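Engineer: Following is a predicted model, sequence given first.
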Amino acid sequence: MERIGFFLLLITTGLRSTKWHRLNSTCIQINDTRINRYKAIESCQEKGAGLYTFKNRAEILAFNPFLQTRNWLQVSAKKTVSGFKWSDGRNCCPANWWQTDHPKVGKDCVVLYQKNNDVRLYSVACTSEYPVLCSRSYDPTWRLVKYDEYSWLDLCGVAIMPNCDGRSCEEVCASHPDCNQFAKLSNLCINIKNDAPTDKCVVRMRPTVQLYERKFYCE
């Protein structure tokens, strides 16, 4: 549900062809210029990206409001000797993802199309021209949080992460799935979360402790 909500947020705020937007661990960009698949791949690659690959039907349906104004959207799936596949090698796609009577013989590339408030996959000729959805992964950047940006006394450490094997606090925190903030306290990294009844506070934060936050940039 959170993933779908983020899609809708991007759609309602507008996706520009020159602007990258964050979607979980992915950066996405819409190019409204209609080009064929070969040029689309080249265009995405020039930006260090590739055509977007959908993981599930919910992601496809989340594009419904966006497609009401654009109708078509080019994606990464393509026919191979063993059937339609996404660019990451996964099979594409379950029958209920396709429009009735699709895929068609001789139509080896795939686009999203919205009709009657439903979004389906259509097979098209790879030389046909459509808008493009590019995507790429991104790397986090750590920043030192300014003192007045947080209510320090309302925060507490919930997990002590020792600097093992000479790793930095950034590396230690990055290895924890839910660690987007950490504090440096002597030779320890402290995973920071908002205080909750289930939290077990390890140390109460003080202004002398440096708090870092992981920020994600797609530009």
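Structural biologist: Structure's in. What do you need? From a predicted model like this one, the values you see are computed outputs, not experimental measurements. Numbering: from 1, shown residues only.
Engineer: CA atoms for contacts and neighbours, from now on please.
Structural biologist: Fine.
Engineer: Determine how far the host helix or strand of Leu73 lies from the middle of the whole chain.
Structural biologist: Using DSSP states H and E, Leu73 falls within strand 72-80. How far strand 72-80 lies from its chain's middle: 18 Å, per C-alpha atoms, centre = their mean, to the nearest Å.
Engineer: Can you tell me what sits against that strand?
Structural biologist: Defining contact as C-alpha atoms under 8 Å, 6 or more residues apart in numbering, one finds that strand 72-80 is touched by 37, 50-53, 67, 84-87, 92, 108-114, 130-133.
Engineer: Tell me, how many residues neighbour Asn56?
Structural biologist: 11 (other C-alpha atoms under 10 Å).
Engineer: which residues in this protein form strands?
Structural biologist: Here the chain has its strands, by DSSP state E, at 21-23, 26-35, 50-51, 72-80, 83-85, 109-115, 118-124, 130-137, 140-144, 155-162, 181-185, 188-194, 210-216.
Engineer: Return the set of buried residues in the longest one.
Structural biologist: Looking back up the chat, that one is strand 26-35. Thr26, Cys27, Ile28, Gln29, Ile30, Asn31, Asp32, Arg34, Ile35 (16 or more other C-alpha atoms under 10 Å).
Engineer: Gly83 reaches Arg90, doesn't it?
Structural biologist: No: in this structure Gly83 lies outside contact range of Arg90 using C-alpha atoms under 8 Å: 10.3 Å.
Engineer: ok, second structure coming up, stack it against the first:
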Amino acid sequence: MKRIGLFLLLITIGLCSSNWFRINSTCFQANEAKVDQNTAIQFCQEKGAVLHSIKNETEFEDLLPFLTNSSDFWVWARKSSSGFKWGDGGDYFPKSWWRPGEPDSGEDCARLNNKNGNLLLMGHLCTTKFGVLCSKPVGKWTLVKSTEYYWPDLCGVEIMANCDGLSCEEVCYAHSGCNQFAKISNLCIRINNDSQTTDCIVKMRPDLQLYVWTVC
């Protein structure tokens, strides 16, 4: 098999892998297996992810459709000497994010609780067992070395003008099915790795910058 054939094996169909759901630029997995928070952190790390840290208030509404009424899910929030902190280092915990009366002074971790269609934080002992909410970035653009491709088979099938100051990454993202592109001058060229295609516009050359979208 030519090296170019290895490329498509590395690209996962869709932006989030199976059993994950996407919200904006993040992939989530809500697993209802009941574990303590330490185990939840390890569980996510084994999946190449992290136990989720809430970034802003809109996440409560965005996550609500994906979290069942019957399960609570650990998030990475723990009590420190100066108050609760997120696993990513943040310390923003406005009162509106907690259920009334939460957190209790004796509770050292936090989980997401869905009550009557209202998703908020509740405190609990870290040793208690709840579901797990993992998160990871949707993906990233990766600059590929020309030596990793069989260049004669690379074919540009669509020239995408870099309009209104948009980056090639943004232009490609706006085109359905675009998961690899080359940069040339002020143009972005969507790539199809099939030299036999009838709508080939330009043959790719090793001096171009070739980028692929890889799922994390």
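Structural biologist: Nice, thanks for sending it over. As the structure is a prediction and not an experimental result, all values here were calculated from the model.
Engineer: buried sites along the longest helix belonging to structure 1?
Structural biologist: What stands out as the longest helix in structure 1, according to DSSP state H, is helix 2-13. By 16+ other C-alpha under 10 Å, the buried positions in helix 2-13 of structure 1 come out as Phe7, Leu8, Ile11.
Engineer: List of residues touching that helix?
Structural biologist: Against helix 2-13 of structure 1 from outside (C-alpha under 8 Å, 6+ apart): His21, Leu23, Asn24, Ala58, Glu59, Ala62, Phe63, Pro65, Phe66.
Engineer: Between those, which sits nearest Ser43 of structure 1?
Structural biologist: Nearest to Ser43 of structure 1, judged by C-alpha to C-alpha, of the contacts of helix 2-13 of structure 1 is His21 at 17.1 Å.
Engineer: Count the residues that sit near that closest one.
Structural biologist: Applying other C-alpha under 10 Å, we find 17 other residues in the vicinity of His21 of structure 1.
Engineer: who are the neighbours in contact with it?
Structural biologist: Taking C-alpha under 8 Å, 6+ apart, we find His21 of structure 1 in contact with Leu10, Leu15, Cys27, Ile28, Gln29, Cys218.
Engineer: can you put these in JSON lines and add distance to Trp98 of structure 1?
Structural biologist: Listed next are these as JSON lines, based on distance: C-alpha to C-alpha, whole Å:
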{"residue": "Leu10", "distance to Trp98 of structure 1": "24"}
{"residue": "Leu15", "distance to Trp98 of structure 1": "25"}
{"residue": "Cys27", "distance to Trp98 of structure 1": "26"}
{"residue": "Ile28", "distance to Trp98 of structure 1": "23"}
{"residue": "Gln29", "distance to Trp98 of structure 1": "24"}
{"residue": "Cys218", "distance to Trp98 of structure 1": "31"}
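Engineer: out of the buried residues of strand 26-35 of structure 1, which one sits closest to Gly157 of structure 1?
Structural biologist: Comparing the buried residues of strand 26-35 of structure 1 against Gly157 of structure 1 with C-alpha to C-alpha picks out Thr26 as the nearest, at 28.4 Å.
Engineer: Could you measure from the residue lying closest to the closest one once chain neighbours are set aside over to Ile28 of structure 1?
Structural biologist: Leaving aside its sequence neighbours, Thr26 of structure 1 sits nearest to Ser137 (C-alpha to C-alpha, 6 or more residues apart in numbering; 4.6 Å). Between Ser137 of structure 1 and Ile28 of structure 1 the computed distance is 9 Å (C-alpha to C-alpha, to the nearest Å).
Engineer: Next: Leu10 of structure 1.
Structural biologist: Using C-alpha to C-alpha, we find Leu10 of structure 1 at a distance of 10 Å from Ile28 of structure 1.
Engineer: cool, and Pro65 of structure 1?
Structural biologist: Distance, Pro65 of structure 1 to Ile28 of structure 1, using C-alpha to C-alpha: 17 Å.
Engineer: likewise Tyr130 of structure 1?
Structural biologist: 17 Å.
Engineer: ditto for Lys47 of structure 1
Structural biologist: The value you get for Lys47 of structure 1 to Ile28 of structure 1, if C-alpha to C-alpha is used, is 11 Å.
Engineer: got any residues that touch both of the two?
Structural biologist: By C-alpha under 8 Å, 6+ apart, no residue touches both Lys47 of structure 1 and Ile28.
Engineer: mind checking how far Leu67 of structure 1 is from Phe54 of structure 1?
Structural biologist: For Leu67 of structure 1, the distance to Phe54 of structure 1 equals 15 Å [C-alpha to C-alpha].
Engineer: ok, the two, which is more surrounded?
Structural biologist: Leu67 (20 against 16).
Engineer: For that one, list the residues it contacts.
Structural biologist: Counted by C-alpha under 8 Å, 6+ apart, Leu67 of structure 1 has contacts Leu73, Tyr113, Gln114.
Engineer: now with 10 Å?
Structural biologist: Going by C-alpha atoms under 10 Å, 6 or more residues apart in numbering, Leu67 of structure 1 touches Ile11, Leu61, Leu73, Leu112, Tyr113, Gln114, Lys115, Asn117, Asp118, Val119.
Engineer: repeat for Cys126 of structure 1
Structural biologist: Per C-alpha under 10 Å, 6+ apart, neighbours of Cys126 of structure 1: Ile35, Asn36, Arg37, Tyr38, Lys78, Gly106, Lys107, Asp108, Cys109, Val110, Val111.
Engineer: what does Lys136 of structure 2 give?
Structural biologist: So Lys136 of structure 2 contacts 16, 20, 22, 25-29, 44-45, 47-52, 215-216 (C-alpha under 10 Å, 6+ apart).
Engineer: how do those residues look in structure 1, which are kept?
Structural biologist: Among the contacts of Lys136 of structure 2, the ones still in contact in structure 1 (both residues aligned by TM-score structural alignment, their matches' C-alpha atoms under 10 Å) are 20, 22, 25-29, 44-45, 47-52, 216.
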